[in-house]
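Trainee: My questions concern the predicted model and sequence given below.
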Amino acid sequence: MEEEETPEEQLTKKHRKEKKDLQAKIQSMKNGVPKNDKKRRKQLTEEIAKLEADLNEKHEEEIRQLTSTSDTKVEEVVNGVETMKVEGGEQEEAKQPRVTKAQKRREKKAAQEKERESRIAEAEVQNLQGVRHQEALKLAQKLAQQKLQIKEISSDGHCMYRAVEDQLAQRSKPGLSMSVKELRSSTAEHMRNNPDDFLPFLTNPNTGDLFTPDEFEKYCSDVEHTAAWGGQLELRALTQVLHLPVEVIQADSPAIKIGEEYGGETITLVYMRHAYGLGEHYNSVEPLNDPNGVEDV
């Protein structure tokens, strides 16, 4: 039989998850701000500091509450056996463990808190789904004008490269297909070989200063070897590697066109701000199933 976790263990696990979720949210926030926007980067640093401070304060308060609860329990339990006061102020061991009033109060409070958190989570999911639905509907309408529809790409940090990989695979011209690994490697190598085209747009998020050569090399290494999220700089590098134009379609903004100086069939990507709870995402496109109507999303 699996041993039940103690309240301390449960709280520690909860805090670990909340910290992990916050880090994921922070990474998404960083990815959503252009690296050359110093003012917004500075604001972002302040926002992140506040989020981290608020979470630390919340965790400290929860630890204090748990400690206070534990102190109360110590008064009611001696060597693991609950006792009850009898006339004359003496204490007598209860032969059978019983649920104390304090324990009942704690269980009732925990159940109420769990229900409250469940309601909040449900509301957040419904709101997110509403925003996502509206974004997907606008994108479907825009794509339908080009007789296209969204082709879902997995969300794993490689989504931009996977979307480009899919676009290349849909072409009939031989020799154009490239894997995600090859796309990442080619992008990083092109950036390393042309630092003047990319370095001016990269700044340290903490200081706002332009990247040093070492920081730039670290950035390129992450592009090549990790699941670092790709953005407009990486797309610019890819257009120059592939000698193909790229169009990025968005719901509430005009399409972004990169590499228009190149000929050939355009690589079309879809940029979604609300595709997933943690933030932005790239999808590919494919021919519309029903050219006479908009796909129901």
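Mentor: Perfect, I can see it now. Numbering: from 1, shown residues only.
Trainee: going forward, measure contacts and count neighbours with C-alpha atoms only.
Mentor: Will do.
Trainee: quick one: the residue lying closest to residue 277 once chain neighbours are set aside from residue 101, how far?
Mentor: Closest residue to residue 277 apart from its sequence neighbours, by Cα to Cα, 6 or more residues apart in numbering: residue 128 at 7.2 Å. In this structure, residue 128 and residue 101 are 41 Å apart, going by Cα to Cα, to the nearest Å.
Trainee: okay, those two: which has more neighbours?
Mentor: residue 128 (16 against 9; other Cα atoms under 10 Å).
Trainee: Helices along the stretch 1-150 of the chain, start to end?
Mentor: 7-31, 38-76, 101-144 (DSSP state H, counting those that start in this stretch).
Trainee: Could you tell me the angle between the first one and helix 38-76?
Mentor: The one in question is helix 7-31. Taking axes from the mean of the first three to the mean of the last three Cα atoms, to 10 degrees, one finds helix 7-31 and helix 38-76 inclined to each other by 180 degrees.
Trainee: Which other helices and strands does helix 7-31 contact?
Mentor: Of the remaining helices and strands, those touching helix 7-31 by 3 or more Cα pairs under 8 Å, 6 or more residues apart in numbering; DSSP states H and E are helix 38-76, strand 279-287.
Trainee: Pick the most deeply packed of the ones you listed.
Mentor: Highest mean neighbour count of those: strand 279-287, a mean of 21 (counted as mean count of other Cα atoms under 10 Å).
Trainee: this is the comparison structure:
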Amino acid sequence: MDQQEDLEALQSRHRKEQRDLQARVTQKKKSATKKTRKGVNDECAALEVELKERQTRELAALNGENTEINPNEVDVHEAHYDEAQDTSGENADGIQSSMESLSISSPPSKPIDPPTSNGIRKTLNRAKARLARRAAELDALARKAAEEAASLPNLREQERARMREHFTKYRLQEKEIRADGHCLYAAVADQMDQAGLGLKPRITPTIITEKKLEGSNDTEQDLPGYKAVRHAAADFIERNPDDFEPFLEEPLPFYVHRIRETGEWGGHMELAALAKTYGVKIHVLHGDGRVDKIEPGEDAGAGGDEEKVIWLGYYRHGFGLGEHYNSLRKAP
């Protein structure tokens, strides 16, 4: 994967994290009472600050490790305009920004005298020196970041150790789910199967597969468990747009298509949809011991007096793709 692909993947994950946090913050604020409102607001603010700082560090690390600057690619005319408009030398990108500041439709009121050969040479030398200093600064930042990273504790091992302690506290045992983008849905499917809940979604999923497009009559039972859960989440979101559209950065049809038919990660918003469509409470255990409790809602139609609960384990550092969910079964 090249640098551009890495950046796009990181930006996609950041957008997903921001949407999930916004949904989570909204749910917390809706459930707050007058007595707890201040504490909930403080907690939500802290979560937002933490996410922003972490995403900023990740972007900085990516840019610092992959930025390469070639002074030989400086254009003569760009260097000339840079000297005319940016003599401070503070930014290595001033050459490009100076060119962008010139408007074809609005030419300068005074013509720019063509540079002499000596002027071009001096400007190029100055630009190259500035770019070289900037490249050296970036290299120094990259080395410093690598040294700091090497001295940091092993976050993966720490998170796993804390999770094992919480498993004992709640009498749970972990079923590891493959980290392939479907982990949230596969973990929910495993929980339902192991708990013997036999739950059905409130909305019959719309099954859209290649076989059906060819004329067969696929049913929900023909799909893998994680795929059936994906369809259930997509249909609930699609048919309750007022609850979800405010948190989307794209049109609703595109979003639900990605839930149904791709390996797009699931998050808090999809868990909320699944809790409501299956009429089940979802407990999400974090490494710091926090348990997010996602309620099915009063009109979930779960049926019966016994509360139906499934458990998922959420990992931030334990898996290569980033965020990950495992299924947590009741220990014997």
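Mentor: Nice, I can see it. Predicted, not measured: the structure shown is a model, and the values here were computed from it.
Trainee: still on that earlier bit, could you dump the helices and strands packed on helix 7-31 of structure 1 into JSON lines with distance to residue 172 of structure 1 added?
Mentor: Formatted as JSON lines, these follow (distance: least, Cα to Cα, whole Å):
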{"stretch": "helix 38-76", "distance to residue 172 of structure 1": "42"}
{"stretch": "strand 279-287", "distance to residue 172 of structure 1": "14"}
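Trainee: Nearest to residue 25 of structure 1, out of the ones you listed?
Mentor: strand 279-287 (7.5 Å; Cα to Cα).
Trainee: Looking at structure 2, which strand is longest?
Mentor: Ranked by residue count and defined by DSSP state E, the top strand of structure 2 is strand 309-319.
Trainee: what stretch of structure 1 lies opposite that strand in the alignment?
Mentor: Counting by TM-score structural alignment, strand 309-319 of structure 2 pairs with residues 266-276 of structure 1.
Trainee: buried sites along the matching stretch?
Mentor: Within stretch 266-276 of structure 1, the residues that qualify as buried by neighbour count (16 or more other Cα atoms under 10 Å) are 266, 267, 268, 269, 270, 271, 272, 273, 274, 275.
Trainee: What of stretch 175-183 of structure 1?
Mentor: 177, 178, 180, 181, 183.
Trainee: For the last one, which non-adjacent residue is closest in space?
Mentor: Pointing back at residue 183 of structure 1 there. Spatial nearest neighbour of residue 183 of structure 1, excluding adjacent residues (Cα to Cα, 6+ apart): residue 161 at 6.6 Å.
Trainee: residues contacting the residue opposite that neighbour in structure 2 once aligned?
Mentor: Using TM-score structural alignment, the equivalent of residue 161 of structure 1 in structure 2 is residue 185. Going by Cα atoms under 8 Å, 6 or more residues apart in numbering, residue 185 of structure 2 touches 226, 227, 229, 230, 266.
Trainee: Remind me which helix or strand the first one belongs to.
Mentor: Counting by DSSP states H and E, the secondary-structure element that holds residue 226 of structure 2 is helix 225-239.
Trainee: how much space between residue 125 of structure 1 and residue 166 of structure 1?
Mentor: In terms of Cα to Cα, residue 125 of structure 1 sits 30 Å off from residue 166 of structure 1.
Trainee: Those two - which one has more neighbours?
Mentor: Shown here are residue 125 of structure 1 and residue 166; by other Cα under 10 Å, residue 166 has more neighbours (23 against 13).
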